[in-house]
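K.L.:
Build me a structure from this.
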Amino acid sequence: MTFKYSVEEIESVASAILQETTSKTLLFYGDMGVGKTTLIKALSQQLGSTMNVSSPTFSIVNEYEINDGLIYHFDLYRIKDEEEALNFGIEEFLFNDQWIFIEWPEKLGNLLPEIFNTIEIKLNLDGTRSLKLCTNTNLTKQKAKKQKIN
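P.N.:
Purely as a prediction, here's the structure:
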């Protein structure tokens, strides 16, 4: 699913994304300043958060309360690799039934959960954004599980 939108349309885009997701784990890809955190703020509001949503660049993770649980919002820009993510306990967050929003997920390498959605955002020359929402599965983990079963 793809969207082209202006910042003024972000609420309707967030609503559409939540209707189409197949996982509570959303991975956000895009250049710095493209609007990942702005979209996460809109998604969090759609899910019922009244908290101040901001980028957790220095804290690495922010937690927001919503109507039926929590959102864990990660900004992994400052971490170097999987090992650093393991050191702060990311696995405890990734494998629960809460919403997980991750900026700069490429830093996680093999730590990604089995099922997730990716959101790629690009800034267009006219100031609008193009967004692509994809359903993904972590094929490496699925293959490993099949090998264990056989």
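K.L.:
drop to CA atoms for contacts and neighbour counts, all remaining ones
P.N.:
Fine.
K.L.:
now K143, what's its secondary structure?
P.N.:
Of the three states, K143 takes helix under DSSP: H, G, I helix; E, B strand; the rest coil.
K.L.:
Check which helices and strands the helix or strand harbouring L39 is in contact with.
P.N.:
Using DSSP states H and E, L39 sits in helix 36-46. For helix 36-46, the packing partners by 3 or more Cα pairs under 8 Å, 6 or more residues apart in numbering; DSSP states H and E come out as helix 10-20.
K.L.:
ok, then the element right after the helix it packs on?
P.N.:
strand 25-29.
K.L.:
quick one: that next one to chain centroid distance?
P.N.:
3 Å (Cα atoms, centre = their mean, to the nearest Å).
K.L.:
now stretch 126-136
P.N.:
Distance, centroid of stretch 126-136 to centroid of chain: 13 Å (Cα atoms, centre = their mean).
K.L.:
The helix holding L39 vs helix 10-20, what angle?
P.N.:
Angle, helix 36-46 to helix 10-20, by axes from the mean of the first three to the mean of the last three Cα atoms, to 10 degrees: 70 degrees.
K.L.:
Which residues does helix 36-46 contact?
P.N.:
Contact with helix 36-46 is made by 10-11, 14-15, 18, 28-30, 53-55, 64, 66, 71, 101, 103, 121, as judged by Cα atoms under 8 Å, 6 or more residues apart in numbering.
K.L.:
Next, the second sequence, to be compared with the first:
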Amino acid sequence: MTKIFSLEEISEVAKEILATSNLKKVITFHANMGVGKTTLIKELAKQLGVTNNSSSPTFSLVNEYESKTGEAIYHFDLYRINNELEAYDIGIDEYFYSGNWCFIEWPEKIPHLIPLDHAAIIINLLPNGKRELVLKNE
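P.N.:
The predicted structure follows:
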């Protein structure tokens, strides 16, 4: 799936992503700083029924949200991680193989720990201020 959108359309984009057939629950997010990874993840969480305020887990590495149905949703921001051992020490593999949603910012920090069976979202900022999103869910 490829989509061009403005930030005002992020709700519709999140709905389209979640409507993807056989969407994998571990999703990596690839984009430069400030392009909208956290904004999209917050909207995905909202669409999944998270009612409390979601935010970037920059300092805690992972935030856990609960949907209205009691499902756990994990949001990782690995920007400040120094090596894969740090991620392994927090039990990141247990999160990834829990069967729950895992949204991962800065996955390139832990390339050997990301499950092979995952989806990837790549977001690029276009010159007109819109975003190009590519979803790979193979």
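K.L.:
Could I get the TM-score for this pair?
P.N.:
Once superposed, chain against chain, the TM-score is 0.94 (TM-score structural alignment, normalised by the length of structure 2); 136 aligned residues with a Cα RMSD of 1.0 Å.
K.L.:
re the thing from before, mind reading off the mean deviation between the helix holding L39 of structure 1 and structure 2?
P.N.:
Its matched residues in structure 2 lie on average 0.5 Å from helix 36-46 of structure 1 after superposition (mean Cα distance after the TM-score superposition for structure 1).
K.L.:
sorry, back to before: buried only: go through the contacts of helix 36-46 of structure 1 for me.
P.N.:
In those, burial by neighbour count holds for 10-11, 14, 28-30, 53, 55, 64, 66, 71, 101, 103, 121, counting by 16 or more other Cα atoms under 10 Å.
K.L.:
Dump these to TSV, plus distance to S130 of structure 1.
P.N.:
Below are these laid out as TSV (distance: Cα to Cα, whole Å):
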residue	distance to S130 of structure 1
I10	12
E11	15
A14	13
F28	13
Y29	12
G30	10
V53	22
S55	21
Y64	26
I66	27
I71	24
F101	19
E103	17
I121	6
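K.L.:
ok, now how distant is E94 of structure 2 from N100 of structure 2?
P.N.:
In this view, E94 of structure 2 and N100 of structure 2 are 10 Å apart by Cα to Cα, to the nearest Å.
K.L.:
Compare those two and say which is more crowded by neighbours.
P.N.:
Neighbours were counted for E94 of structure 2 and for N100 using other Cα atoms under 10 Å; N100 has more, 15 against 10.
K.L.:
The residue nearest to the spatial centre of structure 2 is in what secondary structure piece?
P.N.:
The centre of structure 2 sits closest to F103, judged by Cα atoms, centre = their mean, with a distance of 2.9 Å. Assessed by DSSP H and E, F103 of structure 2 sits inside strand 101-105.
K.L.:
Where does that strand end up in structure 1?
P.N.:
The alignment of strand 101-105 of structure 2 onto structure 1 (TM-score structural alignment) covers residues 99-103.
K.L.:
The matching stretch vs structure 2, average offset?
P.N.:
Mean deviation for stretch 99-103 of structure 1: 0.3 Å (mean Cα distance after the TM-score superposition for structure 1).
K.L.:
Find the nearest non-adjacent residue to T118 of structure 1, please.
P.N.:
Of all residues beyond its chain neighbours, the one nearest T118 of structure 1 is L27 (4.7 Å), with distances taken as Cα to Cα, 6 or more residues apart in numbering.
K.L.:
still on that earlier bit, how much distance is there from the match of strand 101-105 of structure 2 to the middle of the chain?
P.N.:
How far stretch 99-103 of structure 1 lies from its chain's middle: 3 Å, per Cα atoms, centre = their mean.
K.L.:
Now do stretch 99-115 of structure 1: everything it contacts.
P.N.:
By Cα under 8 Å, 6+ apart, the residues outside stretch 99-115 of structure 1 that reach it are 23-29, 36, 40, 70-77, 79-82, 85, 91, 93-95, 135-139, 141-142.
K.L.:
tell me which residues in the helix holding L39 of structure 1 are buried?
P.N.:
Quick answer for helix 36-46 of structure 1 (16+ other Cα under 10 Å): K36, T37, T38, L39, I40, K41, A42, L43, S44, Q45, Q46.
K.L.:
quick one on the thing from earlier: which is the next helix or strand following the strand holding F103 of structure 2?
P.N.:
Following strand 101-105 of structure 2 toward the C-terminus (DSSP H and E): strand 119-125.
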